[in-house]
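Sequence first, then the predicted structure:
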Amino acid sequence: MVEASHRYRGGPSKHKLHYRKEVEIRTTLQELLLYLIFLINLCILTFGMVNTHMYYFNKVISSLFLDTSVPGDERTNFKSICSITDFWKFMEGPLLEGLYWDSWYNNQKLYNLRNSSRIHYENILLGVPRVRQLKVRNNTCKVHSSFQALMSECYGKYTSENEDLSDFGIKSGTDWTHSTSNTNSPWHWGFVGVYQNGGYIFTLSKSKSETKNKFTDLRLNSWITRGTRVIFIDFSLYNANVNLFCIVRFCKVSRGTGLILATYLSSKQEIQRAEPMKKWKEKLEKRYYSTELQDDYQPVTQQEFHKLFLYVVAVEKELEYISLKLNRVMRKCSALQH
């Protein structure tokens, strides 16, 4: 009666229940194995280009420019800059001394410089550094009626609509006239806002003395004004010993309160192995390491670095494609088991 009642109710037998459990366990183990294979491949592709040289390269450069104090003022370095005066002290001190290495520790001249600088004797400076600022126009914000008798000027936050495009100061050269960007490089996404390309730009000289005079001239003629909202300092390095490029950007941001915020970009995402990007490397070598000395050296542009970004995007797409393939295989294996 019990067996008849059990069959009448349509309940599964113990043998079928045991078989289903075996199938579920086998399927789960197969899916787990496939997932582990996918995870291993993902880790290899993601961390395959990462090594310890990237970390130490980044640490050396950041220590040289960020932690070096202004001569005669041990409390002032890049990280502690909070005023325009501190910024010019950094420009004429740690930045100037850090960019131009033309002699050994015993004051003997460096060999085979090829009209370039060797930072820490091993890292060649590609081209010349570039300094760029973005400004906002006056009257981009409204002064409260109670204070209009005391203050007539008002400089708002940076936006593309508020950007100042007019000439100022001496009004000669790209230092004092606005330059529009002719590249499709991405904008800079900072902590305070998003900053577009172009602005008031000047490139440093290959001579230390000329660069120092340039800084003095800009400081005395008030290149930084109340409308200045961000200043970028960009340069690129190459170390042949570890075959690595380093693209560095210092960023000084003003929010209109008189306080300057400092940021530094030279993360592991910006320090890449040169070997996987052979074409990009050969292009740079042809440009900067030709036997003929050129007088029109330029820093590695954002457009060239944008190609590096596109390479990373291509790798990400490959990973997504592999993930889709593995998911299809897993679904087929599950269907075969059923």
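Sure thing, it's come through. Please read these numbers as outputs of a predicted model, since none were measured by experiment.

CA only for contacts and neighbour counts going forward, please
Noted.

Now do the helices in this structure.
Shown for the chain, the helices assigned by DSSP state H span residues 2-8, 14-47, 52-66, 84-90, 96-99, 208-220, 278-288, 302-337.

helices or strands up against the third one?
It refers to helix 52-66. Counting contacts by 3 or more C-alpha pairs under 8 Å, 6 or more residues apart in numbering; DSSP states H and E, helix 52-66 is packed against strand 244-254.

The longest one too?
Under the contact criterion of 3+ C-alpha pairs under 8 Å, 6+ apart, the helices and strands touching helix 302-337 comprise helix 14-47.

Now do the buried residues in the helix it packs on.
27, 31, 34, 35, 38, 42 (16 or more other C-alpha atoms under 10 Å).

between the helices of the chain, which gets nearest to residue 157?
helix 84-90 (17.8 Å; C-alpha to C-alpha).

Same list (the helices of the chain) but as JSON lines, adding distance to residue 226.
Formatted as JSON lines, the helices of the chain follow (distance: least, C-alpha to C-alpha, whole Å):
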{"stretch": "helix 2-8", "distance to residue 226": "89"}
{"stretch": "helix 14-47", "distance to residue 226": "45"}
{"stretch": "helix 52-66", "distance to residue 226": "25"}
{"stretch": "helix 84-90", "distance to residue 226": "10"}
{"stretch": "helix 96-99", "distance to residue 226": "25"}
{"stretch": "helix 208-220", "distance to residue 226": "14"}
{"stretch": "helix 278-288", "distance to residue 226": "38"}
{"stretch": "helix 302-337", "distance to residue 226": "27"}
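
try it against this one:
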Amino acid sequence: KKDIEKLGVTPLPDNHKSDKYFYQIIVFTGQRKHAGTKSKIHFVLSGDSDTTHVRTFADPHRQIFQRGGIDSFIMAVPKSLGLLNCIRIWHDNSGQGSSSSWFLKYLIVRDLQTMEKFHFISQRWFAVEKEDGNIERVLPIASEIEKQEFSYIVSKKSYHSVSDGHLWFSIFSRPPSTKFTRVQRCTCCFVLLFISMFLNIMYYDLSNEAKTNSASLSFDSFYINPQQIIIGVIVEVFALIPSLLLVQLFRRLRSRRQQISPLRQALYAIKSHLEIKKENKQKLGRTFPWWYIFIAYGLSILLVGVSIIFIIARGIEFGDEKTQKWLTSILSGFFSSIFLTQPLKIISLAIFFAFFCRKPNDDKEANEYLNDDQFDLNDDEEYLHSMKVNSLFLYRSPIRANRLNKGEITFARDQRLKEIYMWSILREIFIYSCFLSLLCIVTYSNHHPNASLQVNHLRNYFLDSDYMQISTINQYWYWLENSFVENIRAQQWYNGDAPRNLSGYINDKSNRFIGWATMRQLRIKSQLCQVKNEIISTCQYDYSSSNEDKHSYQPGWFNETIETYSLSISQSFQYQSSKDLDTYTYVGDYGNYEGGGYVYEFRGRLSDLQSNVSQLHQLAWIDNQTRAVIIELSLYNPNAQLFTSVIFLTEFLSTGGIYLSSRFEPMNFDAFTSMYQLISIIVYMIMILYFMWIEIRLLLKLKWNYFHRFWSYIEIGIIVCSWTSVGIYVWRYKECQRIGELFEETNGYVYINLQLASYINDILTFLFAFCCFFGTIK
């Protein structure tokens, strides 16, 4: 019903009952934000022969000049205006707020006696706060060259293509003039969806169960990989072919009953004995009889029915993995249809027609309002009598057009700009409040809810009183032999039962090793004292990469020995580089320690470990040249599904003191812990893109002055940190995938260093912190 109202042709309320020459005026309002208006629009139309008085556009039955609207009017004048030259058009700025402004695309004026059409191109704002601030403009008649300009044609076709050509969006934005109904569009969408489901299930029915792609994103037991998305997009392209055929079948249906154009209806209401002198039927291409609608709906039911039968028949045989892949492909195909295939189809067709089919008279938006029939509008007595009885033309005194003077326009502009500024402040506060809340959600969702509990447990478990009281080398060995070694092997239960199925677990029986623990020592060279000393000739300075000892020794730090030791003891006196160990520089409180060193691996039974540690103590593995001992553990808690990197750093200072520090870094190797986190990140990045768009517009407007604003750097900080976080997130994801694959292949019985993953996680945390910092300031 609302669509039919929009199609109506409205006689102007200020038509005089004695006027007998008619023009049709079609007004095209733009699709930009706040393009519609509630202000009163006035105009003066000028031709070679005459000029109209001030006329007013109005319709008592419906709202006119809405955003993206097309409004058609019939204007009566005493005689022909001749060849039209220009139209002066303005509004009185009487609308409230944004409803006072108006964006006019163009007008078409047609002489209903000669059927000659005149185009007036505007593409300008009639607003005190926009562009040049004018609310009155003179539009000259457009030449043939102007009507065929690329920008003008694209402007005409773009909105119509989206509102009518996009299968999904057109359900809501269908142009009133088209005969392709919303029910028919829903039917085509329904068919497209089921055909894509059918083609997807055909593919997965023929394919074998494949191993989960290493690049997949997992959400608990559900995962998505690029292959599923690509399959969904390709299938959607194939499904588009039958849906396009069905769309064309619906579009080309002829009406069952002959339709009377809105213009003819309006003229019949004015002049009941109207005669058509000449009828030029517009070529609409090949059409189908009205009863083809049964074929179209029958074909739709057939396609949907076959798809449902096949989906039920084959889908019940699918396992969980294939079902997940199938659902993922359906969703990716659905969204690609909305945001990829349909927009690409619209853009390509619009550009093609703009370049190669520049027909000035080919205006689909106006065709429903323009009828090529030539009417007999000569005056007769019967017409005048019928008007007295029932006429749409009533005698009215000339309407007074309210024209604002310069002072009033300036005042209105100031008031409107203040209003816009006020709303922009409120909108910005609201957007940034939402952004900051979303940023906090993204930041905290990056951490596992059990991470803090895991850290507290491991701290209480390892950092006992023996560890906290270490101040000498002997106390350090005592802690290793009597506390640490016992803690890293699962022992008997409290009731004396053996720890069955707990191989590789530490003594808390909840966390298991990924491989084994390592103890790495960094030493310095013994060198001559820099200052001559009468007491000693050699000195041991603080650690640096230049004086690090990288030589290999025999047990006891000798160059040669005749005694035989186990392999693990001998290797602990052999220097290994960071490349051999796959380790990186570690930052301590008193130095930055390289990734190489002398490494002892805690491998074997508890009794073997105790014996080896005792032997290392006897061989003075830690002496006055030792500057740091780093114990590294990589743990996995299957109950919390958390990996934890544990590092105990003991720094042996040149002053003789010992400084202890520890680090517990829990990590979750799932890319996203929940769908809620994924949605939050997607919305967050959409907001970042929105901020980028605002800043780019501001940069183009202010140029170098943009960098003189303090808030510009805050915005740049938010944008740069956010996009850097995306890169680091991908890096962490790939590193976690590598570790996860290695852990799965070896069942956790090979040493995996989590140091790099821990560093990447720290960088990501720092970036999130900077985002929160800049966001809070803003």
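Arrived safely, thanks for sending. Just so it is clear, the model here is predicted, and its values are computed rather than measured.

where does the TM-score land?
TM-score of the superposed chains, computed with TM-score structural alignment, normalised by the length of the first structure, equals 0.77; 291 aligned residues with a C-alpha RMSD of 3.1 Å.

before we move on, the earlier item: closest to residue 199 of the first structure out of the helices of the first structure?
Proximity to residue 199 of the first structure (C-alpha to C-alpha) singles out helix 302-337 among the helices of the first structure, at 14.2 Å.

Compute the inter-axis angle for that closest one and helix 14-47.
Computed by axes from the mean of the first three to the mean of the last three C-alpha atoms, to 10 degrees, the angle separating helix 302-337 of the first structure from helix 14-47 equals 170 degrees.

Compute the inter-axis angle for helix 302-337 of the first structure and strand 244-254.
Using the same axes, to 10 degrees, helix 302-337 of the first structure lies at 110 degrees relative to strand 244-254.

Show residues contacting stretch 572-579 of the second structure.
For stretch 572-579 of the second structure, contacts defined as C-alpha atoms under 8 Å, 6 or more residues apart in numbering pick out 550-557, 584, 594-601, 621.

at 7 Å instead, please
Contact with stretch 572-579 of the second structure is made by 550-555, 557, 584, 595-600, as judged by C-alpha atoms under 7 Å, 6 or more residues apart in numbering.

Please apply the same query to stretch 586-595 of the second structure.
543, 545, 577, 578, 583, 584, 585.

The first structure: matching residues for that one?
Using TM-score structural alignment, stretch 586-595 of the second structure corresponds to residues 188-197 of the first structure.

any idea what sits nearest the counterpart of residue 78 of the first structure in the second structure, other than its immediate chain neighbours?
Mapped onto the second structure by TM-score structural alignment, residue 78 of the first structure lines up with residue 467. Nearest residue to residue 467 of the second structure in three dimensions, chain neighbours excluded: residue 479, at 6.1 Å (C-alpha to C-alpha, 6 or more residues apart in numbering).

And the one you found, how far from residue 765 of the second structure?
According to C-alpha to C-alpha, to the nearest Å, residue 479 of the second structure and residue 765 of the second structure sit 33 Å apart.

can you check residue 186 of the second structure too?
Distance, residue 186 of the second structure to residue 765 of the second structure, by C-alpha to C-alpha: 47 Å.

Flag every buried residue along stretch 55-74 of the first structure.
57, 58, 61, 62, 64, 65, 66, 67, 68, 69, 70.

Brilliant, that's me finished.
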